[in-house]
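**Student:** Sequence plus predicted model, see below.
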Amino acid sequence: MSKLLRITYCALFLVLLSGVARAAEPAGLTIVNTLAANGGEAYSLNVQSLLVITALAFLPGLILLMTSFTRIIIVLSILRQALGLQTTPPNMVLAALALALSVFVMRGVIQQEQQQALQPYLAGDITFSQAVAAAEPPERAFMLAQTRKEPLHLFVDLSGKTYQDPQHIPFTVLVPAFATSELETAFQIGFLMYIPFVLIDLAVASILMSLGMIMVSPTLISLPLKLLMFVSIHGWVLVLGTLANSFK
């Protein structure tokens, strides 16, 4: 799993830095020069290196926005609230589970990027620009397949440009459209998943009210019932399986 995660980060790193590399590479501007006193050797820091170092701070968040992680973590968080559990499972467990499922969902994209871009680049067969160009199509195809028309049209209109083919849409437009679509899909799945637990809460509250037990909190009775129902129907298997199949 750790090797697959490293491959994921390396492959997506090539895609995320495409705009940075393309913008900075032609210029080749040098912003820092230092002349050694004895040998006269010059050390320079160009714009491309500076932008790459700066991009590293935003890399984890950008990677998560370009994968299935957003939808999965939101649905799992809604599930925890629907069960009535505040801190169980912990946030770290949910994030780790969402990350593992994201790697599983995107294994096809990761394999394509590894074969087409990462391995040739590490072997020295292609340049960085060629590796970026080879890594873009699998990631772009994944995001376009999951992006809804309304968010995509919205951000295309906000960009003020027109594109004849979705394949020509830049990542600066595609990434926010994809993230917005993931939010919509996650909330739809969460709403449908929330309904059975709400019905249990309403049933327990009605029964307690009819018995005159108005001082007893409905949560005290409904929580074990919801946990019993969730475990008896293998809820985690159903939820994770539904999330994985939703990307197909």
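**Tutor:** Nice, I can see it.
**Student:** When you work out contacts or count neighbours from here on, use the C-alpha atoms and nothing else.
**Tutor:** Noted.
**Student:** how far does stretch 33-42 stretch from start to finish?
**Tutor:** 6 Å (Cα to Cα, to the nearest Å).
**Student:** Please tell me how far V52 sits from C10.
**Tutor:** 14 Å.
**Student:** Likewise for Q48?
**Tutor:** The value you get for Q48 to C10, if Cα to Cα is used, is 18 Å.
**Student:** Next, the buried residues of the longest helix seen in the chain.
**Tutor:** Longest helix of the chain, by residue count under DSSP state H: helix 171-210. Within helix 171-210, the residues scored as buried using 16 or more other Cα atoms under 10 Å are 171, 173-182, 185-186, 189-190, 193-194, 197, 200-201, 204-205, 208.
**Student:** moving C-terminal of that helix, what's the next helix or strand?
**Tutor:** Once the chain leaves helix 171-210, the next helix or strand it forms, by DSSP states H and E, is helix 218-232.
**Student:** Point out the other helices and strands that that next one packs with.
**Tutor:** Applying 3 or more Cα pairs under 8 Å, 6 or more residues apart in numbering; DSSP states H and E, one finds that helix 218-232 contacts helix 69-83, helix 171-210.
**Student:** Can you tell me what sits against the helix or strand that comes right after the shortest one?
**Tutor:** Spelled out, that is helix 69-83. Next along the chain after helix 69-83, taking DSSP H and E as the criterion, comes helix 91-105. Contact with helix 91-105 is made by 4-5, 8, 67-69, 72-73, 76-77, 240, 244, 247, as judged by Cα atoms under 8 Å, 6 or more residues apart in numbering.
**Student:** Second structure for comparison follows:
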Amino acid sequence: MKKFLLILFTASALIIFADNAFAQQQQQTTIPLPKIGIDVGSSDSPKDISVTLQLLLLLTVLSLAPSIMIMTTSFLRLIIVFQFLKNAMGTQQMPPNQLLAGMALFITLFIMAPTWNKVNDEALKPYMDGKITMDSAYNKGINPIREFMFKNVRDEDLELFVSLSNMPKPNSRNDLPTYVLIPAFVISELRAGFIIGFFLFIPFLVVDMVVSSVLMSMGMMMLPPMLVSLPFKVLLFVLVDGWNLIVGSLVRSFNV
């Protein structure tokens, strides 16, 4: 019994000493982490307040970035056409919506590259170098985007929102507010996407009608026509190099 207690006491002492040594070693090798916090207090410098407001404005813009990208770029027309194409072919989950959205995103980057390069050269770089103020950077940065929207918006849609805003008729495009231009551009893009989607439906609708007529003439009414026509629609799309035609036509449809 005494031997057992002696062994137990020795083992406990070794465990305690080893734990203390490991704790000391871990304490010595601990990497200090920075503490980040946001405090609300008084400031004697107007510059500190200005920097804080700029940071809050930047966070707000970043949170709205997806909506801004959808509503002011070519993304809207692209994703509408791709969804119409998917519905016209009748392929339930192929291609996936994530793939269509990713393809629309990168084609948007390709189409908008000249516009965003202007924004970077005329507004972002001078502002980051401290050569211009935030107000000047905003005015210079929004101009290329406004120019892109003006090139692709319909005059009828602009007139609609000008009349709905009860504002006097602007003498030039520079007098037209951006909050009037964006919704006009959005419905113009919706109209263009729906028109292209209508023409995409026609060849696939013809295939469906031909397959249905053949099945009815053969007395195979229990066989779903959509199931039979799907391979023929996929084959037709591949033979005419459909992705090349559609993406090429979409890119050329924008005035950049």
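**Tutor:** That came through, no problem. Predicted model, so just to flag it, every value in this text is computed and none were measured.
**Student:** Would you pull the TM-score for this pair?
**Tutor:** For this chain pair, the superposition-based TM-score is 0.80 by TM-score structural alignment, normalised by the length of structure 1; 214 aligned residues with a Cα RMSD of 2.2 Å.
**Student:** wait, is T54 of structure 1 part of a helix?
**Tutor:** Yes. Secondary structure of T54 of structure 1 (DSSP: H, G, I helix; E, B strand; the rest coil): part of a helix.
**Student:** What is the burial count for it?
**Tutor:** Look at T54 of structure 1: counted by other Cα atoms under 10 Å, it has 11 neighbours.
**Student:** Over to the one 3 residues further on?
**Tutor:** The burial metric for A57 of structure 1, expressed as a neighbour count using other Cα under 10 Å, is 10.
**Student:** list the helices and strands the strand or helix carrying it packs on?
**Tutor:** Per DSSP H and E, A57 of structure 1 falls inside helix 47-65. If you count contacts as 3+ Cα pairs under 8 Å, 6+ apart, helix 47-65 of structure 1 packs onto helix 2-16, helix 18-24, helix 171-210.
**Student:** Let me have those helices in CSV, adding distance to I126 of structure 1 as columns.
**Tutor:** Converted to CSV, these look like this (distance: least, Cα to Cα, whole Å):
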stretch, distance to I126 of structure 1
helix 2-16, 13
helix 18-24, 15
helix 171-210, 22
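**Student:** And the residue nearest the centre of structure 2, how close does it get to T72 of structure 2?
**Tutor:** Geometric centre of structure 2, nearest residue: P66, 5.0 Å, by Cα atoms, centre = their mean. Distance of P66 of structure 2 to T72 of structure 2, given as Cα to Cα: 10 Å.
**Student:** Distance from whichever strand or helix holds L6 of structure 2 to the middle of the chain?
**Tutor:** If you go by DSSP H and E, L6 of structure 2 is part of helix 2-28. Distance, stretch centre to chain centre, for helix 2-28 of structure 2: 58 Å (Cα atoms, centre = their mean, to the nearest Å).
**Student:** buried set for it?
**Tutor:** Under 16+ other Cα under 10 Å, helix 2-28 of structure 2 has no buried positions.
**Student:** before we move on, what about stretch 109-116 of structure 2?
**Tutor:** In stretch 109-116 of structure 2, counting by 16+ other Cα under 10 Å, buried: 109, 111-112, 115-116.
**Student:** D39 of structure 2: which of those is nearest?
**Tutor:** W116 (35.3 Å; Cα to Cα).
**Student:** any idea what that closest one aligns with in structure 1?
**Tutor:** Per TM-score structural alignment, the equivalent position to W116 of structure 2 in structure 1 is I110.
**Student:** Surely that match is within a strand?
**Tutor:** No. Counting by three-state DSSP, I110 of structure 1 falls outside a strand, being helix.
**Student:** Find the residue closest to it in space, skipping its chain neighbours.
**Tutor:** T8 (5.9 Å; Cα to Cα, 6 or more residues apart in numbering).
**Student:** what's the spacing between that neighbour and F191 of structure 1?
**Tutor:** T8 of structure 1 is 31 Å from F191 of structure 1, by Cα to Cα.
**Student:** ok, the residue mapped onto G219 of structure 2 from structure 1 to A205 of structure 1 distance?
**Tutor:** The alignment partner of G219 of structure 2 in structure 1, by TM-score structural alignment, is G212. In this view, G212 of structure 1 and A205 of structure 1 are 11 Å apart by Cα to Cα.
**Student:** returning to what we had before: now do the contacts for the counterpart of the residue nearest to the centre of structure 2 in structure 1.
**Tutor:** Per TM-score structural alignment, the equivalent position to P66 of structure 2 in structure 1 is P60. P60 of structure 1 makes no contacts at all, as judged by Cα under 8 Å, 6+ apart.
**Student:** before we move on, the earlier item: among the contacts of helix 91-105 of structure 1, which one sits closest to V156 of structure 1?
**Tutor:** The closest of the contacts of helix 91-105 of structure 1, once distances to V156 of structure 1 are taken by Cα to Cα, is T67, at 20.4 Å.
**Student:** was I right about that closest one contacting M106?
**Tutor:** Yes. T67 of structure 1 is within contact range of M106, at 7.5 Å (criterion: Cα atoms under 8 Å).
**Student:** distance of the spatially closest residue to V20 of structure 1 that is not a sequence neighbour from V175 of structure 1?
**Tutor:** The spatial neighbour of V20 of structure 1 that comes closest, neighbours along the chain excluded (Cα to Cα, 6+ apart), is L51 at 6.7 Å. From L51 of structure 1 across to V175 of structure 1, the span is 19 Å (Cα to Cα).
**Student:** and what of G108 of structure 1?
**Tutor:** 19 Å.
**Student:** which residue lines up with F84 of structure 2 in structure 1?
**Tutor:** In structure 1, F84 of structure 2 lands on I78 (TM-score structural alignment).
**Student:** contacting residues around the residue lying closest to its match once chain neighbours are set aside?
**Tutor:** Leaving aside its sequence neighbours, I78 of structure 1 sits nearest to G190 (Cα to Cα, 6+ apart; 5.9 Å). Contacts for G190 of structure 1 (Cα under 8 Å, 6+ apart) come out as 74-75, 78-79.
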